[in-house]
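Engineer: Need coordinates for the below:
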Amino acid sequence: MEFAIEIARHTRLNFIKLIEGLSIEQLNVIPQGYSNNIAWNFAHIVAAQQTLCYIRGNAEPRLALEAITKYQKGTRPEDFITEEELDLYKEKAFTLLDDLKADVDAQLFNNYEPVTTAFGVTLNTIEDAVAYFSTHDNLHFGYALALRRAVLNIEQAAVHNFSAN
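Structural biologist: Purely as a prediction, here's the structure:
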């Protein structure tokens, strides 16, 4: 389980590097053909970890419920995600991993409610949830990489069209 948490830590570090290379406006762009943006994907992975581990594990989440439900599965960006809000998720991305490790060690998750994921696998224990959310984080990092390419292509096309006139 510690290895899965380390994978998540590295994925989140790479995600933050991707975020820091873009403006807040770029992070909020939803390119044609997409249903969300880079900022939403990042906040989503932090929120999803709380849902998969704490809520399904019948433990008190370490993130405010509003901050979880705003980015849970099935949501979309409803408004502009500010730098301040994104900074909260960037900070929590790592502290929540540390909290999770401590809470697993303290055996806080004794009554896990099984759930079948979009991948078609059933999570029956906190150990299953930890293994899964690190995979889930990587999936959304991949989405963010594709979104980054689309956002930069939009800007390049706009510059090209402008200079062609």
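Engineer: contacts and neighbour counts: CA atoms only from here.
Structural biologist: Noted.
Engineer: What is the longest helix of this structure by residue count?
Structural biologist: Across the chain, the longest stretch assigned as helix under DSSP state H is helix 126-164.
Engineer: Mind telling me what element the residue nearest in space to the middle of the chain is part of?
Structural biologist: Against the mean C-alpha coordinate of the chain, by Cα atoms, centre = their mean, the closest residue is I45 at 1.8 Å. Assigned by DSSP states H and E, I45 belongs to helix 38-49.
Engineer: Which other helices and strands does that helix contact?
Structural biologist: In terms of contacts (3 or more Cα pairs under 8 Å, 6 or more residues apart in numbering; DSSP states H and E), helix 38-49 is packed against helix 2-20, helix 24-28, helix 65-69, helix 83-105, helix 126-164.
Engineer: Now show me the structure for the sequence below, then we'll compare the two:
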Amino acid sequence: MEDLIFRHMETVRGITENLIKKFPEETADIVPEGFNNSIRWNLGHIAFIQEKLVFGLLGKESSLPEEYEEFFKAGSKPADWTDAPPSMSEIADELSKQKSRIRSFLESSMDVKFPEPFTNKAGIKLYTSGEAFLFSFFHEAMHIETIKLIYRKISSQ
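Structural biologist: Purely as a prediction, here's the structure:
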């Protein structure tokens, strides 16, 4: 079953990685009316939250650059950025590297329980590393759809 889950991670992340290639860099930071965030923010947020769900909830250190938290944590937005964010290619590289780190870390340990259940903003409780990892696919898919909507809005203007 674990192999199936990791193949699914590859599929979901492959969709994200292919999406990055479709967007010109000049569209990465546009925040269209009706949105709070940009394409770049959504992609960095995917990487940051998956890192938090897989490693952070078990008290493990993140391998992402430190600035990812400030740029891409929940509640952040490009309007608050005072420094230059990572480039699209840097984010793409982190998303790609994250897959093998996750697989190495979670292989044979999807049933590891958190010290305390984690409750996300939607009120969903996660009890194990596997549950959090599976939830991360849903989270990534939501942001993939948001990215598509942002790009569609930008393209129609």
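Engineer: so which of the helices and strands packed on helix 38-49 of the first structure gets nearest N111 of the first structure?
Structural biologist: N111 of the first structure lies closest to helix 126-164 among those, at 9.1 Å (Cα to Cα).
Engineer: Can you mark which positions in the helix holding I45 of the first structure are buried?
Structural biologist: Taking 16 or more other Cα atoms under 10 Å as the basis for neighbour counts, the residues of helix 38-49 of the first structure that come out buried are I38, A39, W40, N41, F42, A43, H44, I45, V46, A47, A48, Q49.
Engineer: try stretch 50-68 of the first structure
Structural biologist: Using 16+ other Cα under 10 Å as the test for burial, stretch 50-68 of the first structure gives 50-57, 59, 61, 63, 67-68.
Engineer: Which residues are in contact with the equivalent of K148 of the second structure over in the first structure?
Structural biologist: Counting by TM-score structural alignment, K148 of the second structure corresponds to L145 in the first structure. The contact partners of L145 of the first structure, by Cα atoms under 8 Å, 6 or more residues apart in numbering, come to L18.
Engineer: And L145 of the first structure, how far from D137 of the first structure?
Structural biologist: For L145 of the first structure, the distance to D137 of the first structure equals 12 Å [Cα to Cα, to the nearest Å].
Engineer: again with K17 of the first structure
Structural biologist: With the distance defined as Cα to Cα, K17 of the first structure ends up 15 Å from D137 of the first structure.
Engineer: do A4 of the first structure as well
Structural biologist: Between A4 of the first structure and D137 of the first structure the computed distance is 11 Å (Cα to Cα).
Engineer: out of the two, which sits in the busier spot?
Structural biologist: Neighbours were counted for A4 of the first structure and for D137 using other Cα atoms under 10 Å; D137 has more, 24 against 17.
Engineer: still on that earlier bit, please look at the residue nearest to the centre of the first structure and H136 and confirm they touch.
Structural biologist: Yes: applying Cα atoms under 8 Å as the test, I45 of the first structure and H136 come out as touching, 7.3 Å apart.
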